[in-house]
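Chemist: what shape does this take:
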Amino acid sequence: MHPQRLFILEKILTNALKHPNSEAVKDGNGTFTYSQLVEQAKRISTQIEEQHLCGSVINVDVGRCKERVVVLLGILMSGSFYLPLEEEWPGKRKQVVCNQAHISASAKLTENSTLRIVPQLNDGNRPKKDPVPSGGGYLIFTSGSTGTPKGVVIAASSLDYVLKNSIERFNVSNSTKLLAVASPAFDFSIFELLLPLVAGGTVCIADKSIPKNPDYFEQISKNWQINCFTGTPTMFTMMTMGGWIPQTNATLILGGENVSNLLLKNLSTANQIWNIYGPTETTIYCLSKKLKLGEEITLGKPLPGTKVWVQTKKKNERTGELYVVGPSVGFGYINNIKLTKSNFFFTDSSTGFQGYRTGDLVSLTSAGEMSFIGRADNQIKIHGYRIETEEVENHINAFLGGHESCVSAIKSESETRLVAFLPKNALQSPIDSIDALRNRLKLVLPNYAIPSNILLLDELPINSNGKINRILLKNNYLEKVNISNRNNKLAQFRELKKPTMTQFLSSLLDEEIGDDDNLLPME
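Modeler: Below you'll find the predicted structure:
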């Protein structure tokens, strides 16, 4: 039924033949056996074929439910492209994403839980499509520095490669029960939904509130007998702070953020703990390391067949920007040829694989592994989500009528928060204007990209190059002010009658601040 013989589809179809009544996918409303899952996925694929939509982009906005797995498999079977949307995204952002992707159809879930593929445009009116790889795959939209999200195109063959190399690596089997917690619009969700199925295991889809609810996390883990967990270090930190202790048979796969030694210690009761790394452009992950107490926490080594290297500024240096070449590197950005040529910088003539410039700064260890250092730009990560600060700033600046703002991240022991610094004179009525700004941002940005705190300054500090001094704001405010007292501190700073922020920052300075405001650590 599908145009190419994908390993992942062949394995899932085989599992359905061998173990038709085994649990494949479950959520709070019920379960699909393997036979039920494959039968419904074939129906979706048939709908796509009958409507002559094979190879097109199909958006999926059905929420966190077992039916999402049906649609994902059906789209892959038809050789089309799966575009997941987050149900909590503002409508305007969804529209922007769908317009950029030139979608041809949407997957709809009717009131009686019936899945349908609904064409969006007549054949004669469809916009011209950008080139995409044959055989289908998926699109994931991430934050864009221009203020518009960018869509990463991943070929099904790249997804096939990553999952095929993950089964043995993470000891996934037919006894695996994985708790899926990632947002549907996060590429890690595709990994969660498919990896257990390829091995004959079970995907258990958690309620969207689970990343912030340790009690529910522990309860559902026991009730469903979960033995494989995935998530960001922030999520696992919140769970352990809530009292959760991993079982001795558990496999933990952490990604999207740095792993601390304290977190590793708190998770050490698990059977195995993995740290994985990879931008969306490299199909979920391209480096991995099995972590052990007492050993250095690194990004590890690449998947078989993938090459990585560090581009240094000087000969014999071991620190620089990470480059990746291999079968997991994506096709490029849809409808953005210029950015594609900039980041997907060349094609390996011997293999045909593309190379990707990650923008991440790493250091090569003596063991030949990569250790993460930071970013070469202003991109940050919160709960695993990539956020281009320029995108948030562009929307804020538009609201301010041209005044400049600065967006950065505050990191505490348990969480990372996004903070916006605004010049006080840009607002007519600060309290009302801040509320209006928040409402404006909710119309165009996902919740994770909306600043938790908006702080007013008499003026934003400027460095010698005439740029906003992000280093001063970050190092001398965010680091020296104790984040554990933020409720008192931030409330004080937001009161306009108190001493100005600039005066306060000046009183904190006890060391020289450099002019390089581009090198910021990824949180």
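
Chemist: going forward, measure contacts and count neighbours with C-alpha atoms only.
Modeler: Noted.

Chemist: which residue packs closest to Arg440, ignoring adjacent ones?
Modeler: Phe399 (7.9 Å; Cα to Cα, 6 or more residues apart in numbering).

Chemist: wait, Lys301 sits on Gly278?
Modeler: No. Between Lys301 and Gly278 there is no contact under Cα atoms under 8 Å: 11.4 Å.

Chemist: give me the common contacts of those two.
Modeler: Residues touching both Lys301 and Gly278 by Cα atoms under 8 Å, 6 or more residues apart in numbering: Leu287.

Chemist: helices along the stretch 51-200 of the chain, start to end?
Modeler: Counting by DSSP state H, counting those that start in this stretch, the stretch 51-200 of the chain has these helices, from start to end: 66-77, 91-101, 156-164, 188-198.

Chemist: run this one through as well so I can compare:
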Amino acid sequence: GDDVAPAGTTLVDMFEARVAERGDAVAVRFGDEQLSYRDLGARVHRLARHLIDVGAGPEDLVAVAMPRSLDLIVALLAVLEAGAGYLPIDPNSPSDRIEFLVSDATPVAVVTTSDVEVAFPGSVPVVEIDRLDLSEVDDAPILDAERRAPLTSTNLAYVIYTSGSTGRPKGVLIPHRNVVRLMVNTESVYGFDSSDVWTMFHSYAFDFSVWELWGPLLYGGTLVVVDYFTSRSPEAFRELLIRERVTVLNQTPSAFYQLVEADRVAVDEAQLSLRYVIFGGEALEPRRLAGWFERHGDTSPRLVNMYGITETTVHVSYREIGADLAQGASASVVGVPIAGLRVYVLDRRLKPVPVGVAGEMYVGGGQLARGYLRRPELSAARFVADPFSSDGALLYRTGDVARWVVSGDLEYLGRADDQVKIRGFRIELGEVEAAVLAQDEVAHAAVIVREDTPGAARIVAYVVAHEGMSIDTEALRSGVAVVLPEYMVPSAFVVIDAIPLTVNGKLDRRALPEPVFETRGFRAPSTPIEEIVAGVFADVLGVDRIGADDDFFALGGNSLIATQVVSRLGAALDAQVPVRALFEASTVA
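Modeler: Have a look, this model is predicted:
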């Protein structure tokens, strides 16, 4: 589609227009504090003048390291008003990551609060916002003449670091006009306005927060900043949605599934005021929304899945998710590109693949980042010449696999480098997860592949029980084995209290415990044949001792090793042992 955003507009221009016309309206709320547009503007202008004095201007970066609060919003806007771009630093990050960000991005200053215990490299001026007395500073809007250079829509608005596949994070350079385009290009889909109330649920170091910040502030709506504790407690967050009459909610699917559960068990009759729930950040499984649709229907609120990437300014495509999709869809349908963006699904030679065939996604259009901060070789590898354009346009190579389906929608199939293959089988973990979730006792589940011993990749399911229920992992395994082929049945089921999330609200794989392949109460093999069988199990599985009641599959066995077991048994017992015998009677006895 075509861009509809006015060419030279900056985020600052748009925000100032709201301050001028919506002065008395509530701009930001946090807990029981709030600021009107007029008061927010005044605070922002004062801090921006101070930052200009400290040395900030267009194309500079100013780091912001603060907990979520009203002051955080003031700080982010003030950096932009000064003309600079903000570099978000989560104050809870490990200190070596903070050191890396500051040394890599070389900000001209750091805005923080006195209670943030972060040691910044000595040379960077630190501005503690709560210790500044700016009462004597002019609070009128800032004129270009006061800035170190005029601010234009091509100047940097922020640099957000994304994890590098090589392990070294890389800073993505996003100018003002990209964010303006994002908001203007989605207007026709959503019709956001000044009556909307949005939450800032995500960490401001995650680009989903860019959408949450400007969605309300560019339209004269209200932004409700969610404190960290509430963002991690689905019950408390649901209460906030009701109390604040939130109309636009943005969630990673992992976080929303937990909210759905809190909503299911809630006893109050209070109504949500939501108009939209917008998903992003990770693949959505529409089947997991069935319970929500049963209670709320699919029109109020409307649920929309958006696929996006930091490098293309938050969102690329959208697809409204109706109750019908929750019945059948297994893959993540991410819909059609938003206005102003083009999406291609290409093969290795950069030729479009036919409908229904998987290929790599490339994105073109006006929301592409400028590239990576001081990483020209990486920028050149990921931002490539657009073979379908004659005017020197670029495409961003996403590393994501997708296909077009007959309906005209894009279906997201996962990472190009992360397609799970176990023992030669291509496995969609979403399918395994859906089978686990279909079991009655299971409220939440996460299914991942672990390789705790090199070369032995195993599927592990982490499960959280419904309130008041307990999970028998053996029964769970049998239930899942009824619907999935053997090679897709998890090697281990681990019961945990809650699914761990990262600061960005995505599944925190590293926090999932290593499964213990447990042996049952030990009963020694009692016959010569049991001893031979136990010996073969122990050998093939690499387990020290095996009892007569131990189960081959519960110990991490799988169909591939099963063939080794029966051939060794056949040799040891001088008999033909069919593989089926092991599947039907999987203990030593």
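
Chemist: fetch the TM-score of the aligned pair.
Modeler: The TM-score (TM-score structural alignment, normalised by the length of structure 1) is 0.72; 424 aligned residues with a Cα RMSD of 3.7 Å.

Chemist: also compute the angle for the longest helix seen in structure 1 relative to helix 188-198, please.
Modeler: In structure 1, with assignment by DSSP state H, the single longest helix is helix 34-50. With axes from the mean of the first three to the mean of the last three Cα atoms, to 10 degrees applied, the angle from helix 34-50 of structure 1 to helix 188-198 works out at 120 degrees.

Chemist: one step back: which of the helices of the stretch 51-200 of structure 1 sits most buried?
Modeler: helix 66-77 (a mean of 25; mean count of other Cα atoms under 10 Å).

Chemist: now render the helices of the stretch 51-200 of structure 1 as a markdown table, adding distance to Asp377 of structure 1.
Modeler: A markdown table is the format used below for those (distance: least, Cα to Cα, whole Å):
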| stretch | distance to Asp377 of structure 1 |
| --- | --- |
| helix 66-77 | 34 |
| helix 91-101 | 24 |
| helix 156-164 | 27 |
| helix 188-198 | 23 |
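
Chemist: show me the one of these that comes nearest Asp348 of structure 1.
Modeler: helix 156-164 (15.5 Å; Cα to Cα).

Chemist: quick one: map Thr230 of structure 2 onto structure 1.
Modeler: By TM-score structural alignment, Thr230 of structure 2 lines up with Ile210 in structure 1.

Chemist: mind listing what that match touches?
Modeler: Counting by Cα under 8 Å, 6+ apart, Ile210 of structure 1 has contacts 181, 216-217.

Chemist: who wins for neighbours among the residues you listed?
Modeler: Using other Cα atoms under 10 Å as the neighbour criterion, Val181 leads the contacts of Ile210 of structure 1 with 25 neighbours.

Chemist: just give me the match in structure 2 for that one.
Modeler: That one, Val181 of structure 1, aligns with Phe201 by TM-score structural alignment.

Chemist: and Ala329 of structure 2, how many neighbours?
Modeler: Around Ala329 of structure 2 there are 12 residues (other Cα under 10 Å).

Chemist: which helix or strand contains Val447 of structure 2?
Modeler: strand 442-453 (DSSP states H and E).

Chemist: and if you look at Arg348 of structure 2?
Modeler: Going by DSSP H and E, Arg348 of structure 2 is not in any helix or strand.

Chemist: list the contacts of it.
Modeler: Contacts of Arg348 of structure 2 (Cα under 8 Å, 6+ apart): none.

Chemist: and if we set it to 10 Å?
Modeler: Residues counted as contacts of Arg348 of structure 2 (Cα atoms under 10 Å, 6 or more residues apart in numbering) are 359-360.

Chemist: gap between it and Gly399 of structure 2?
Modeler: 12 Å (Cα to Cα, to the nearest Å).

Chemist: anything in contact with each of these two?
Modeler: 359-360.

Chemist: out of the contacts of Ile210 of structure 1, which are shared with structure 2?
Modeler: Compared against structure 2 with both residues aligned by TM-score structural alignment, their matches' Cα atoms under 8 Å, those retain 216-217.

Chemist: for Asn343 of structure 1, which of the helices of the stretch 51-200 of structure 1 is the nearest?
Modeler: Taking the helices of the stretch 51-200 of structure 1 one by one with Cα to Cα, helix 156-164 is closest: 17.6 Å.

Chemist: mean per-residue distance, that closest one to structure 2?
Modeler: Using mean Cα distance after the TM-score superposition for structure 1, helix 156-164 of structure 1 ends up 1.2 Å from its aligned counterpart in structure 2, as a mean over the superposed pairs.

Chemist: so that helix aligns onto which residues of structure 2?
Modeler: Helix 156-164 of structure 1 maps onto residues 176-184 of structure 2, going by TM-score structural alignment.

Chemist: how far does that stretch sit from its chain's centre?
Modeler: 21 Å (Cα atoms, centre = their mean, to the nearest Å).

Chemist: so where do the helices sit in the stretch 351-500 of structure 1?
Modeler: Using DSSP H, counting those that start in this stretch, helices in the stretch 351-500 of structure 1 cover 389-399, 430-444, 470-473, 486-493.
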